[in-house]
Structures are given as C-alpha cells and as structure tokens.
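Peer 1: Sharing a sequence plus its predicted fold:
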Amino acid sequence: MARPLRADIDLDALCHNYRLARDLAPTSRSLAVLKADAYGHGLVPCARALEGLAPAFAVACLEEAEALREGGITAPIVLLEGIFSADELARVEALKLGTVVHSDWQVEALLSHRPAEPIPTWVKVDSGMHRLGFAPERAASVWARLSAAPAQACDLHLMSHFATADHADTAYFEHQMRTLNALAETLNAPTCLANSPATLARPESHGAWNRPGVMLYGSDPLEASNSASRELEPVMTLRSQLIAVRDLDEGEPVGYGGRWRAPRPSRIGVVACGYGDGYDRHAIDGTPALVAGRRTTLVGKVSMDMLTVDLTDIPEADIGSEVVLWGRAANGEVLSVDEVARHCDTISYTLLTGVLPRVPRRYHSG
C-alpha cells in the first residue's frame, strides 16, 4: 500500500472560483493566473480545466508558457515578467505569446524585433508597488513609441499591480488608482489592474482585463473577508491518514525538543506528512487539522515525514482515519489553508506552492 499522503485537486472548485471572478466583473475579461505550477496545483491540468472558461492565461516566464503549449493549451498566454533576454522573443513569437514590458531594454528589444504577426504587449507601470514598471511620468513616452510601431500598435494594454488592495485601509490603494486613472485617461488605454483582492473587493479597479490568481485556488486574500470571498471553494485538499496512535500520561513530551507536554492523560496520533512533503515546519502547537472530519490541533514540532495531532477528544479516531491538513474532509467539513497559514506565520501562497513533488496530485471533477 502506498503512503497515504496526497493532494486532491478539485477542478470543479477551480472552475467555480474562476466563474466567481468573472461574474464579479462582467464587463472585464479575466486572465487566469497559472504561475508557479498553478500555485502548486499543477499547471497543465488546471489550464485544461479552465480553457473553456478563461479567454487567456498568465504565467511568470517562458518555460511555463512552453509547458502549457506542450500540454496542448492553445489559448493566449501572457508573460507577466516579460522576457529575460532579447533572444527569447523568437520563442515568444513562435508560441504566439503576449509579453509585459517593464524596462527600457525590453522595449528596445521589442522594437528591434520584426515579428510576422503583432505581439500583444502589456506596458507595466509602477503606480506605487515599487517593484517592476515604468514611472508614471515615463509611461506615456513608452506607450507612444510602442503605439507607433506596426508590430505592437494593434494590441497594447496598460498594466499595474496594487500593493494594498487586500487591506481594509484603502488610502494607498486609492492613491494608486488616482495615478492609474489619470494615465489611462491621458493615453486612452485599456487597463489590466485588478489582482485577486481587487477583483473581489475593488470594483473601481476592474478594467478591460483582470488578473485573478490565488483566489482561483480557493484562498481568501482579503484582510477582512467579504460576501464574495466567502463564496470561494478550496481546490487543494492535503489529505493523509493516521499511521500510529499512542497514549501518554500527563506531562509526557511529544516530538523533537519536547516542546509540547500533555496537559492531561492524552491520546496522540501520528500523521504521514511532514516538512519533507512541504508542510511548514514553523507550525505551532494548536495549528488546526481535521481528523475523521473533526477539528483538532497539532502538538509538537513537525518532523520531516510525520507530524502529531491530539486525539484525546476524538475517541473514534484510529489508525487509517482520514487527516486533512487543509481543504475539505470526506464529511464536508472545511479547513481553510488561510487559517493554517496564520498558525505558521505565513500566507497561503507559501503553503500551496510549497507542497513538494513527492506528494502525488490526484485530479477530479464532475
């Protein structure tokens, strides 16, 4: 029998979350963001599930786009970080990709290239994230140069990224929006601004295109959930089983360093999952888990291949009982990856993308 740990990927939930993003912005089109192996869920299977819904996809780099094309995906694909060297433009053209430009050298490379067909181009503006993009006062000249070039003139978009769209305090988001609205009006430019939190909570940012990312995978990116984010469904369930059960007296330690000691006579379960699988070693005592569909907590430090949970109040749990580290249990109970992430002092993105290759992904729909 194989080790019981697996990541179950619910493709119906993925499609539900995409439809939610689409329906929240009915006058926009939505790029489905598939970077980082579809946030750890599997690049090609997720793209195949969404191809009938999403008009285009977005990835971080050429290698991810190539994997999609090799997997049979024919929909438009945008490179969110653009090219990393001028010689990549030949592959961009051959694979019929769109590309972001955020630096002068990328613009020069694009203008020097002579494609047989126009390359869709997305001009990245730094409206306050201070990561990638042209300063707003320079964006107009870049836009003008690209607009005058036959290879780009027919398919230009203005793109930016919000630093605080997930925050309850909207002041900085509003500052970025003012900058972008003024620029888009001056250039008469179609925009692609809204990431997941802006798609969910900032309708004023919805443009010609939006870019839902982590929300597609069921994670709520908002600092304070709203009615829309509460409709998200978990796509990944990290699921294992109890492989051992033992009884401890009061005061007995569990795990490396004996960080946790039983506060009462306790029943402890050993789960086949550890940091060697990508589960976060920083999980504290009290991190939630579901055993036999009931909530309990981790006790003791996470080991490479195992972790331990408190079964004292779940007498029916025994060897072979289902353990859900995040996602949906067999009885329908849900444990949010966002809740687990908070106990690990991290975010859902790191947990989802951190599930390692030795954990098999199993895809299901219908």
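Peer 2: Arrived safely, thanks for sending.
Peer 1: can we go C-alpha only for contacts and neighbour counts from here?
Peer 2: Will do.
Peer 1: For Leu89, pull up the helix or strand it's in.
Peer 2: Using DSSP states H and E, Leu89 falls within helix 89-94.
Peer 1: Report the buried residues of that helix.
Peer 2: Judged by neighbour count using 16 or more other Cα atoms under 10 Å, the buried positions of helix 89-94 are 89, 92-93.
Peer 1: Quick one: the residues you listed as a markdown table, columns for distance to Ala198 too.
Peer 2: As requested, the buried residues of helix 89-94 are exported to a markdown table (distance: Cα to Cα, whole Å):
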| residue | distance to Ala198 |
| --- | --- |
| Leu89 | 31 |
| Val92 | 29 |
| Glu93 | 31 |
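Peer 1: Around Trp105, how many other residues sit close by?
Peer 2: Trp105: 13 surrounding residues under other Cα atoms under 10 Å.
Peer 1: Would you double-check that it falls in a helix?
Peer 2: Yes - using DSSP: H, G, I helix; E, B strand; the rest coil, the assignment for Trp105 is a helix.
Peer 1: hmm, back to that, just the buried residues of helix 89-94 now: which is nearest Thr99?
Peer 2: Using Cα to Cα, Val92 comes nearest to Thr99 of the buried residues of helix 89-94, at 7.8 Å.
Peer 1: And the closest one, how far from Ala171?
Peer 2: Remark: distance between Val92 and Ala171 (Cα to Cα, to the nearest Å) = 38 Å.
Peer 1: With Cys192 instead?
Peer 2: From Cys192 across to Ala171, the span is 20 Å (Cα to Cα).
Peer 1: Please apply the same query to Thr353.
Peer 2: Computed as Cα to Cα, the Thr353 to Ala171 distance reads 31 Å.
Peer 1: Compare neighbour counts for the two and give me the winner.
Peer 2: When neighbours are counted by other Cα under 10 Å, Thr353 comes out ahead of the other of Thr353 and Ala171, with 17 against 12.
Peer 1: ok, the more buried one touching Gly40?
Peer 2: Yes - counting by Cα atoms under 8 Å, Gly40 is a contact partner of Thr353 at 4.1 Å.
Peer 1: here's the one I want to compare it with:
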Amino acid sequence: MTPEHEPAKLLEIEDLHVDFLTDRGWTNVVAGVSFDVGPGEIVGLVGESGSGKSVTSLSVLRLLPPAYTRTPGGHVRYRGRDLIGMPQRELRDIRGNEISMIFQEPMTSLNPAYTIGDQIAEGYRRHKGGSRRAAFARAAEMLDLVGIPDAGHRVRDYPHEFSGGMRQRAMIAMALVCEPRLLIADEPATALDVTVQAQIVALLARLRDETGCGILFITHDLGLVAELADRVVVMYAGEVVETAPALDLYDAPKHPYTAGLLSAMPHLGVRGEELPTIPGRTPEPWRMPEGCRFSPRCGHANETCTAAPPEFRIVGEGRGCRCCRTEQLRLVGSP
C-alpha cells in the first residue's frame, strides 16, 4: 500500500469481546472495546490493573493462548485488514514487522541464553533476510538509536549484563528493528526509576517524530500519559469508559472514574494532605454489578446508574463517555 493510499487509521478495534476459560466456564473479560490509532499518533490506554488493557493489546496480535481464550465478537483491523480471522501464516509476517510490541518485563521477555544482538537480529533476518553479519550490524545500529553507549560492543552482551533501563531500551530496539508502522508499548516504564521512565517516554516521542509510526501506549500512570499521548482511552472492568484528546481529558474529565484517577495523582507542592483514593476494588469478571460497572465505587451514583448498563455516547468533538449522568456532573480535572 503506497503512502498516498495509507488508511487514515492504522489500527481500528471495533466492538471487541474476549472471553477466558475459567473454573466457572467461559468468562467475559473484555466487553465491546472500540478505539483506533492513526499514523504518527500516540494513543494512551489507561486504567487500573485488571481493567483489560493488556488483554486488549495482546488480542491485536492474537498472542493470548488459544486453548483458554476466545474472541466471540468484534474486529481488529490493521490498515483495513481484519487480524482476527487472518491465517497464522499471514499474521506471522505482520508480527514484529509491521506491528511490534514492547512487553512489560524485559527480563522475562529476553532469552538469557542468547546475546542481545542475536535476539534483535533474529527478527530482522526473519522478515528482511540478509546475512548474519548484516543483521548484527543492524542490531548495533538499533542499540545506538535507543541510546545504548558503545553499542558496537554491547551488542554481544547477554541480558543479565544490562541494567533494567538498558534491557527496556533493548526491547524497544528489538521492536523497532524492522521499522514497524505500529508500535504497542505495554507498560514500557514499569518498575523503572523516574529518571529512566522519563528517558523512555522521551525516546518513544522522538521515535514517533522521526519514523512517523503510530504508538499504542498502555499504562496505569496518568502522569506518563500526560507527557506523551495525543489521545487517551480510559478502561474500567473490561469496558472503555471515556475517550478524549489528552489535554481535554486532564482539563475536564467526563466520567467519575477518570476524575478519580486524576485526583489520586500526587502533585508537587501539596503537603500535609491525605492523597485521595477510589474506594473499593475492580470487580471480578464473573461478578459484575448491575447497571454501570463503576457504580459501587462511584460517589455520584444514583438509582439510574444501577438500573441498566450505560451506553457509550459521543459527548463532544473527539470525546466519548459511558456514563448516564455526564450532562449533570461537573467533574474536577488535574493541573
């Protein structure tokens, strides 16, 4: 597909449903998720642990174990092609080549028995061909791109010889070696100190600017999203509850859950005050409440909220919300 015929959206997830096989039988964990990512755009996917963020991202490349998961409904389209029904042979040509993924924990994603260079070069040779020497040179080039000092020598090191931040950079190099059009970054800064987090965020923004790739940035850290994302998708209990341009979301959230997440962010200069929290916990997938799934934890809930599940509605330009009281509430944002 030529650049002039490039679709307006790289990734389109439409009404996606994912079930897990549990002791209770098939249990729904992702319910009707819809959003998209455009070329050169960074979309932040946020929510608490257990909200369905990682399951959604793994479903894009069908990386969930097929024996214990199923997709009873929905579509995942990449440049107009539906990945859900695509044969595995075609999908393998897309994975790591046109769509790449950075996983949460690099130490468990990298093979300790092979050098960093071998692991980066493997994907490059699989999709682009060429000699082992050329692939190794490409691996060193990518390590240099992501800021690894002395990349020509470090390419022969093993994962245990890299620090946590350097391993994460190596994972980014591995994901970018084939110059993908779409990058899925699943909690890429988890368990890293704030200095390394800032470096990873700056690196992703620079790579977007230099390569024009689209990025789906998955995190529970709204502070990182504020620095990086163009648009934000908020998930709760397997559903999308709000979507908005990043600045609009922080200025004026429409859903009480989003407002709760923003109020729980610590702010510089605020001392001696108890940090707000959202009461309760995310419900188990097999024990979802009646009506709005957030209603048991919501301070604004009334009898309307528990009567029936709210629909996801457009509430402004580029904005959507799953709340039956959106027009009545005036929620506080974050500086």
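Peer 2: Okay, I see it. Note that the structure is predicted; figures quoted are calculated from it, not measured.
Peer 1: Superpose the two chains and report the TM-score.
Peer 2: Scored against TM-score structural alignment, normalised by the length of the second structure, the superposed chains reach a TM-score of 0.34; 197 aligned residues with a Cα RMSD of 6.8 Å.
Peer 1: returning to that earlier point: closest to Arg295 of the first structure among the buried residues of helix 89-94 of the first structure?
Peer 2: Checking the buried residues of helix 89-94 of the first structure against Arg295 of the first structure with Cα to Cα, the nearest one is Val92 at 48.4 Å.
Peer 1: Just list the residues touching the closest one, thanks.
Peer 2: Shown in contact with Val92 of the first structure (Cα atoms under 8 Å, 6 or more residues apart in numbering): 62, 98-99.
Peer 1: Now for the residues you listed, which sits with the most neighbours around it?
Peer 2: For the contacts of Val92 of the first structure, neighbours were counted using other Cα under 10 Å, and Thr99 has the most, 28 neighbours in all.
Peer 1: Now name the helix or strand holding it.
Peer 2: Using DSSP H and E, Thr99 of the first structure sits in strand 97-101.
Peer 1: Please apply the same query to Ala36 of the first structure.
Peer 2: Counting by DSSP H and E, Ala36 of the first structure is part of helix 35-40.
Peer 1: re earlier: and the buried residues of helix 89-94 of the first structure, which is closest to Arg69 of the first structure?
Peer 2: Set against Arg69 of the first structure, the nearest of those by Cα to Cα is Val92 (11.5 Å).
Peer 1: and the gap between that closest one and Ala289 of the first structure?
Peer 2: As judged by Cα to Cα, Val92 of the first structure and Ala289 of the first structure stand 44 Å apart.
Peer 1: swap in Ile9 of the first structure?
Peer 2: In this view, Ile9 of the first structure and Ala289 of the first structure are 18 Å apart by Cα to Cα.
Peer 1: which residues in the stretch 51-200 of the second structure form strands?
Peer 2: Taking DSSP state E, counting those that start in this stretch as the test, the strands found in the stretch 51-200 of the second structure are 69-78, 81-82, 99-102, 182-186.
Peer 1: Throw the ones you listed into JSON lines and include mean neighbour count and distance to Asp144 of the second structure, thanks.
Peer 2: JSON lines is the format used below for these (neighbours: other Cα atoms under 10 Å; distance: least, Cα to Cα, whole Å):
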{"stretch": "strand 69-78", "mean neighbour count": "18", "distance to Asp144 of the second structure": "30"}
{"stretch": "strand 81-82", "mean neighbour count": "15", "distance to Asp144 of the second structure": "34"}
{"stretch": "strand 99-102", "mean neighbour count": "24", "distance to Asp144 of the second structure": "18"}
{"stretch": "strand 182-186", "mean neighbour count": "24", "distance to Asp144 of the second structure": "19"}
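Peer 1: any chance of those strands in a markdown table, plus distance to Phe20 of the second structure?
Peer 2: Shown next, in a markdown table, are the strands of the stretch 51-200 of the second structure (distance: least, Cα to Cα, whole Å):
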| stretch | distance to Phe20 of the second structure |
| --- | --- |
| strand 69-78 | 5 |
| strand 81-82 | 21 |
| strand 99-102 | 22 |
| strand 182-186 | 20 |
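Peer 1: out of those, which comes closest to Arg313 of the second structure?
Peer 2: For the strands of the stretch 51-200 of the second structure, the distance to Arg313 of the second structure is smallest for strand 69-78, at 18.3 Å, taking Cα to Cα.
Peer 1: mind listing what's buried in the helix ranked longest in the second structure?
Peer 2: As assigned by DSSP state H, the longest helix anywhere in the second structure is helix 194-211. Buried positions in helix 194-211 of the second structure, judged by neighbour count with 16+ other Cα under 10 Å: 196-197, 199-201, 203-205, 207-208.
Peer 1: Now do the same contact list for Val234 of the second structure.
Peer 2: By Cα under 8 Å, 6+ apart, the residues touching Val234 of the second structure are 45-47, 240-243, 258.
Peer 1: Dump those residues to a markdown table, plus secondary structure and neighbour count.
Peer 2: As requested, these are exported to a markdown table (DSSP: H, G, I helix; E, B strand; the rest coil; neighbours: other Cα atoms under 10 Å):
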| residue | secondary structure | neighbour count |
| --- | --- | --- |
| Leu45 | strand | 30 |
| Val46 | strand | 25 |
| Gly47 | coil | 25 |
| Val240 | strand | 26 |
| Val241 | strand | 28 |
| Glu242 | strand | 26 |
| Thr243 | strand | 30 |
| Thr258 | helix | 26 |
